[in-house]
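Undergrad: Here is a sequence together with a model predicted from it:
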Amino acid sequence: MRTKLLRPDRSHRSNLSTESERTVNARRQILRTLATTTACAVLLGAPWTAAQAQGDYPAKPIHLIVPFGAGSTPDVFARLVGDQASKTLGQPIVVENRAGAGGNIGTGAVAKAAPDGYTIGVSITGPLVNNTLIYKNLPYDPFKDLAPITFGVHQGNVLAVSNSLHVDNMKQLMELLRKNPGKYNYASVGVGTLSQLSMEAIKALTHSYVVQVPYASSPAAVMSVIQGDTQMVSLAPLAVMPQVEAGKMKVIAVSTAKRLPQLPNVPTFRESGVPLDGSAWIGVVAPAGTPKPIIDKLNAAFVAAMRDPAIVSKLRAQYMEPEPGTPAQFEAFMKAELAKWGPIIKRAGIKAD
């Protein structure tokens, strides 16, 4: 009796093969779908993350660079207004002093910082406007490398002299300089600042030579007059008046178009025969390229701070008049200042090495 061998059921094998192929194809389709989805996520993820980051801004402390030393008027402004603005932003604002080169070092540090809103700065006329005409190789362009946030405050300069000069007014000072060209020094907080430009105007009128001695901060400049290293200085009242009230210096004129309410008996430069008026102003800036939503948040916080009644009172007590506004207004003001001081700088031949 022969045993009948059973042959494999080929139809069953065929069915298994078909099912396996279907499973593999299905898996391949899933992988292709996942790959496509991942690619889209990569392409779309960057702008979404940036938008989310701006929406969450600020998520950490903000560094506010001051290009002058501690105790200077920009430093006082930064700490007073920055502290109030931090309450609106919900994050600390940490002040960093980076003095030197008439404000160029600190202002340049802001220009070169990452445009993410976590490094901003305050600065003044020289490094934001005048130094573009004075420095041959300025390491930044304030009109291209910085983004205005808001104008801060106006503050007129006062011209203070050493008691050793024995002068009581501008007329007497100018006569003394005419008779003694090159004998006296004046302190400044750097080339291109109002502290220099106001003295250069006096030099031009007296046809005399007075040596400029620049200092890294207004307190250092004031101390140089008291110690006798220099004999006169044109600075914001905040830096000068404590020493004047202590009897160590004497104020003879103010640079503003009108007399200061806090110093009604001190005449203006124009009243004293010097055709000049100007403000040692302060503004707030960020690196160029900082996203507009971040600039808008910073603007809103700093403007609110400078409109707070308590802050306004404190600023005015420091001889500062707040005038916050939009970034566009601040930019227009900077351009107007360049048009105003440019001819004076060129006529005086003011240059820095």
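TA: Nice, I can see it.
Undergrad: Please make it C-alpha for all contacts and neighbour counts, starting now.
TA: Fine.
Undergrad: list the helices and strands the lengthiest helix in the chain packs on?
TA: Scanning the chain for the helix with the most residues, using DSSP state H, yields helix 10-56. Using 3 or more C-alpha pairs under 8 Å, 6 or more residues apart in numbering; DSSP states H and E, no helix or strand is in contact with helix 10-56.
Undergrad: From the chain's centroid, how far away is the helix or strand that it is followed by?
TA: Scanning forward in sequence from helix 10-56 by DSSP states H and E, the next helix or strand is strand 62-66. Relative to its chain's centre, strand 62-66 lies at 9 Å (C-alpha atoms, centre = their mean, to the nearest Å).
Undergrad: who touches strand 62-66?
TA: Outside of strand 62-66, the residues within contact range by C-alpha atoms under 8 Å, 6 or more residues apart in numbering are 74-75, 78, 82, 91-99, 106-107, 109-110, 117-123.
Undergrad: So which of those residues sit within strands?
TA: 93-97, 119-123 (DSSP state E).
Undergrad: Now do the contacts for the residue positioned nearest the centre of the chain.
TA: Residue closest to the average C-alpha location in the chain (C-alpha atoms, centre = their mean): residue 122, at 2.6 Å. Residues near residue 122 by C-alpha under 8 Å, 6+ apart: 64-67, 74, 78, 107, 282-285.
Undergrad: What of residue 269?
TA: Shown in contact with residue 269 (C-alpha under 8 Å, 6+ apart): 253-256, 275-277.
Undergrad: Of these, grab the buried ones for ChimeraX.
TA: The ChimeraX selection below is limited to those of the contacts of residue 269 classed as buried (16 or more other C-alpha atoms under 10 Å):
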select :253,254,255,256,276,277
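Undergrad: Adding secondary structure, write the contacts of residue 269 out as TSV.
TA: Output for the contacts of residue 269, formatted as TSV (DSSP: H, G, I helix; E, B strand; the rest coil):
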residue	secondary structure
253	strand
254	strand
255	coil
256	coil
275	coil
276	coil
277	coil
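Undergrad: Just the closest of the contacts of residue 269 to residue 58, please.
TA: Taking C-alpha to C-alpha as the measure, residue 256 is the one of the contacts of residue 269 closest to residue 58, at 37.9 Å.
Undergrad: ok, second structure coming up, stack it against the first:
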Amino acid sequence: MSNENLTLTRRRFGGLIGAAAGSAALGPLAAPALAQGFPGRPVTLIVPFAPGGSTDLVARLVAAKMSETLGQQVIVDNRGGAGGNLGAGTVAKAEPDGYTILMGTVATHALNPALYKKISYNAETDFAPISLLVNVPNVLTVNPNFGAKTVQELIDMAKKDPGKYSYASSGNGSPLHLSGELFKKLAGIDLIHIPYKGSGPALVDVIAGQVPIQFDNMPSSTEHIKAGRLRALGVTTAQRVPTFPDLPAIAETLPGYDTYSWNALFAPKGTPPEAIAKLNEVAVKAVNDPTVKAKLSDFSAVTVGSTPEELATLVKTELAKWAPIVKDSGAQID
């Protein structure tokens, strides 16, 4: 190496040392400058459930559109287990740099804290909210040969014969089980809960008439309702859904009844505000993209695209809402 090149190399090295020392001296003040270049590499979106469900579908639709806007890939990583707790706990403990985020749900951030005796994260304090993406309605259905044709008729039948009728759900402690428990509580009726290992087996038995009533995700039941294999009595959201405008909301009979599944993005607590702002911006843009919105509406998902503050409020509200319902149901998981 020539003397000239050696001198240049020493100058560059010295400049790097000076820059590093300056960054160290600034400490936290340097963090926003670093975050302004976010993202500089792919972002991992952890879905805390197996592939193929509605949460996974929402994640993949949104991740693909976010990738286009960010100029970096948003990679979906399914980490199923413990009702969503495994994936959520992984993100809670991840480096708070915006490069590992979670597709949270009503299960991970509202139900599981009340259901599980031991849980590795705090739904409120271990995450930085990014955006509520979509609400997915549930639906109350019955076998077409069942006597009730409306929510009120079902309530009247159940009051006349307490404990005579049963309802199916996708499992103990699931959002659908607890949708049924809230229905019972507000209606003042006694229905017997029959838990299944997933919506699929429950649908089979309700269609066959083995169990007369079911609470299910709208996406799972939509085709069966359209084909006449199930009779829908009401959607569980406070308002009717666009895909079934003639189907009443249960709240029209039971004021205050409002349950639904939701999907929202969270980052680990301590993630730089600039990274949260950027992720929020591209996530909101993604769910409002006409193509994405149309695909989401195919299974009755209602797009939201909230602010981080609105999502934080939702988590507080949902935790307060579901804790007593879980307790009353007696459902608990070790």
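TA: Sure, I can see it. Note that the coordinates shown come from a computational prediction; the quantities given were computed from them, not determined experimentally.
Undergrad: Closest to residue 227 of the first structure out of the ones in strands among the contacts of strand 62-66 of the first structure?
TA: Nearest member of these to residue 227 of the first structure, counting by C-alpha to C-alpha, is residue 97, at 24.8 Å.
Undergrad: corresponding residue for the closest one in the second structure?
TA: Counting by TM-score structural alignment, residue 97 of the first structure lines up with residue 78 in the second structure.
Undergrad: State the distance from that match to residue 69 of the second structure.
TA: Going from residue 78 of the second structure to residue 69 of the second structure by C-alpha to C-alpha, to the nearest Å gives 22 Å.
Undergrad: out of the two, which sits in the busier spot?
TA: residue 78 (17 against 14; other C-alpha atoms under 10 Å).
Undergrad: List the buried residues in the host helix or strand of residue 318 of the second structure.
TA: According to DSSP H and E, residue 318 of the second structure maps onto helix 308-329. Under the neighbour-count criterion of 16+ other C-alpha under 10 Å, helix 308-329 of the second structure has 308, 311-312, 314-315, 319, 322-323, 325-326, 329 buried.
Undergrad: Please give the centre-to-centre distance between that helix and its chain.
TA: How far helix 308-329 of the second structure lies from its chain's middle: 13 Å, per C-alpha atoms, centre = their mean.
Undergrad: Show me the contact partners of it.
TA: If you take C-alpha under 8 Å, 6+ apart as the criterion, helix 308-329 of the second structure is touched by 106, 109-111, 114-115, 123-124, 128-132, 173, 178, 181-182, 264, 280, 332.
Undergrad: Just these: which are in strands?
TA: Among the contacts of helix 308-329 of the second structure, DSSP E puts 128-132, 264 in strands.
Undergrad: Please identify which two of these are farthest apart in space.
TA: Greatest spacing in these, by C-alpha to C-alpha: 128 and 132 (12.1 Å).
Undergrad: Switch the contacts of residue 269 of the first structure over to CSV; also include distance to residue 25 of the first structure.
TA: What follows is the contacts of residue 269 of the first structure, written out as CSV (distance: C-alpha to C-alpha, whole Å):
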residue, distance to residue 25 of the first structure
253, 90
254, 86
255, 84
256, 83
275, 88
276, 85
277, 83
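Undergrad: Let me see the ranges of the helices in the stretch 51-200 of the second structure.
TA: With DSSP state H, counting those that start in this stretch as the criterion, the stretch 51-200 of the second structure has helices at 54-70, 85-92, 106, 112-115, 151-160, 175-187, 199-208.
Undergrad: Of all those helices, which one is nearest residue 294 of the second structure?
TA: With distances scored as C-alpha to C-alpha, the stretch of the helices of the stretch 51-200 of the second structure nearest to residue 294 of the second structure is helix 54-70 (10.9 Å).
Undergrad: Report the separation between the closest residue in space to residue 297 of the second structure that isn't next to it in sequence and residue 20 of the second structure.
TA: Spatial nearest neighbour of residue 297 of the second structure, chain neighbours left out: residue 243 (7.5 Å); criterion: C-alpha to C-alpha, 6 or more residues apart in numbering. Distance of residue 243 of the second structure to residue 20 of the second structure, given as C-alpha to C-alpha: 57 Å.
Undergrad: Check residue 174 of the second structure too.
TA: 51 Å.
Undergrad: what about these two, which has more around it?
TA: Here residue 174 of the second structure and residue 20 are compared on neighbour count by other C-alpha under 10 Å; more neighbours surround residue 174, at 20 against 12.
Undergrad: Enumerate every residue touching that one.
TA: Residues in contact with residue 174 of the second structure (C-alpha under 8 Å, 6+ apart) are residue 107.
Undergrad: Residue 270 of the first structure too?
TA: By C-alpha under 8 Å, 6+ apart, residue 270 of the first structure lies in contact with 257, 276-277.
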